[in-house]
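**Student:** A predicted structure for the sequence below; I have some questions about it.
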Amino acid sequence: MGEIGELYEKNVKCPVCNIEFKTKKVRTSRLRLIKRDKDFLSYYKGENPLKYNIFVCPHCGYAASESKYDSINDKDRKIILKEVTSKWNSRDYGGKRTVDDAIETYKLALYIGQLLDYKRIDLGSLCLSIAWLYRIK
């Protein structure tokens, strides 16, 4: 029997286009914390789960954190279809991500958060994560 890897595949159904896709997540049992900065940026041996917190639909471009991904109403869905999907060049972030890939996913989620009028705390959290990713780059 092979060794269990750090990443596993998660099946996700996009609430905008209703198409299922796969994305990677980090197994929490495999996390090994090395250190934590004063602003709570955590460094891990191996994969950093921060890189995988944003789900991105490869078909329509909808991107959000796992906790917000399914909470979309019909009005917001129409905004995504008009402002994101109509301009989306299919990209698949479902595999192993580089820090640059992760930055792109967070920037897309931030853009969508601004379009959908997310609360300031949610937008701030996305901005902080982007800053952390630039720091670990």
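**Tutor:** It's in.
**Student:** from here on, just use CA atoms for contacts and neighbour counts.
**Tutor:** Noted.
**Student:** residue closest to the middle of this protein?
**Tutor:** With distances taken as Cα atoms, centre = their mean, the residue of the chain nearest its centroid is residue 54 (0.9 Å).
**Student:** that one is in contact with residue 66, isn't it?
**Tutor:** Yes. The pair residue 54 and residue 66 passes the contact test of Cα atoms under 8 Å, sitting 6.1 Å apart.
**Student:** the residue nearest to the centre of the chain and residue 75, how far apart?
**Tutor:** Going from residue 54 to residue 75 by Cα to Cα, to the nearest Å gives 21 Å.
**Student:** also this one, for the comparison:
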Amino acid sequence: MTTFFPIELICPVCGTEFDSQTVGSCGFASKRTDFRPNYWGANPVSHFYHDCPTCGFCAPEKMFDSEIVSKEFIKQIKQMGPLKKTSWEENLTRKIERAMRCLELMKEYKIIEINKFTLANNWINAYWWANDRESELRFANIVLGYFKEVYKQEQVPEGQILEILYLRGEINRRIGNIEKANELFDHVLELAQDLPDQSKIASLAYQQKTDPQEIL
């Protein structure tokens, strides 16, 4: 069951005080094979991020405590403007994307310290909850780009290397890049031969290569 509770926030960009809601509790009944949770009750993801109704700054709650003095950053946020409200699905897609753009700008202007692995793990929400195929493909490629980069730079935590390789394979499979997906699944299987504690992710890679399923 998903629960929410009200919070009051002050936008660090324009100073607007506004009410929002944050997640009190949530749980999921299952996961897709790309690890997207299938939540019990209401989808809480929209409440992971909060958008200022005046300037459009959007970010996780803790980012609203940031001290923002960069005039260029503030200018770029205000140029985006407040988010337009349409259908729930489209609102969610736009809100997550706006939050990701704000996080990237906060990193660029050194307002926060956030690595690309963390950005990838945030962008994946945009891919998971995209409201149309075009958005899904666009966000998938952003996630894949970040994961590929951090893997090459050896920035993936050691215990998550095979999981991220598998996830890259599964995202590629879901967007139609079957050859690349199978290449990544094979890499998981190869590395797992010397890692008996990784047998579960190896079995999943084999399954998604030979008999793909949608739900774990």
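**Tutor:** Right, received. Where do you want to start? On a predicted model such as this, the values are computed, not experimentally measured, just so you know.
**Student:** show me what residue 133 of structure 1 lines up with in structure 2.
**Tutor:** Here residue 133 of structure 1 is matched to residue 129 in structure 2, going by TM-score structural alignment.
**Student:** what's the span of stretch 60-74 of structure 2, first residue to last?
**Tutor:** Distance across stretch 60-74 of structure 2, first residue to last, is 17 Å (Cα to Cα).
**Student:** flag every buried residue along it.
**Tutor:** Applying a neighbour-count criterion of 16 or more other Cα atoms under 10 Å, one finds 61, 63, 64, 68, 73, 74 buried in stretch 60-74 of structure 2.
**Student:** next up, the contacts around residue 64 of structure 1.
**Tutor:** Going by Cα atoms under 8 Å, 6 or more residues apart in numbering, residue 64 of structure 1 touches 54, 55, 56, 106, 109, 112, 113.
**Student:** distance of it from residue 80 of structure 1?
**Tutor:** According to Cα to Cα, residue 64 of structure 1 and residue 80 of structure 1 sit 12 Å apart.
**Student:** who touches both of the two?
**Tutor:** By Cα under 8 Å, 6+ apart, the residues touching both residue 64 of structure 1 and residue 80 are residue 112.
**Student:** helix, strand or coil for residue 9 of structure 1?
**Tutor:** strand (DSSP: H, G, I helix; E, B strand; the rest coil).
**Student:** neighbours of it, just the number please.
**Tutor:** For residue 9 of structure 1, the neighbour count with other Cα atoms under 10 Å is 14.
**Student:** any idea how far residue 26 of structure 1 is from it?
**Tutor:** Between residue 9 of structure 1 and residue 26 of structure 1 the computed distance is 9 Å (Cα to Cα).
**Student:** in structure 2, which spans are strands?
**Tutor:** With DSSP state E as the criterion, structure 2 has strands at 3-10, 17-25, 28-31, 37-39, 50-51, 58-59.
**Student:** appreciated, that's everything.
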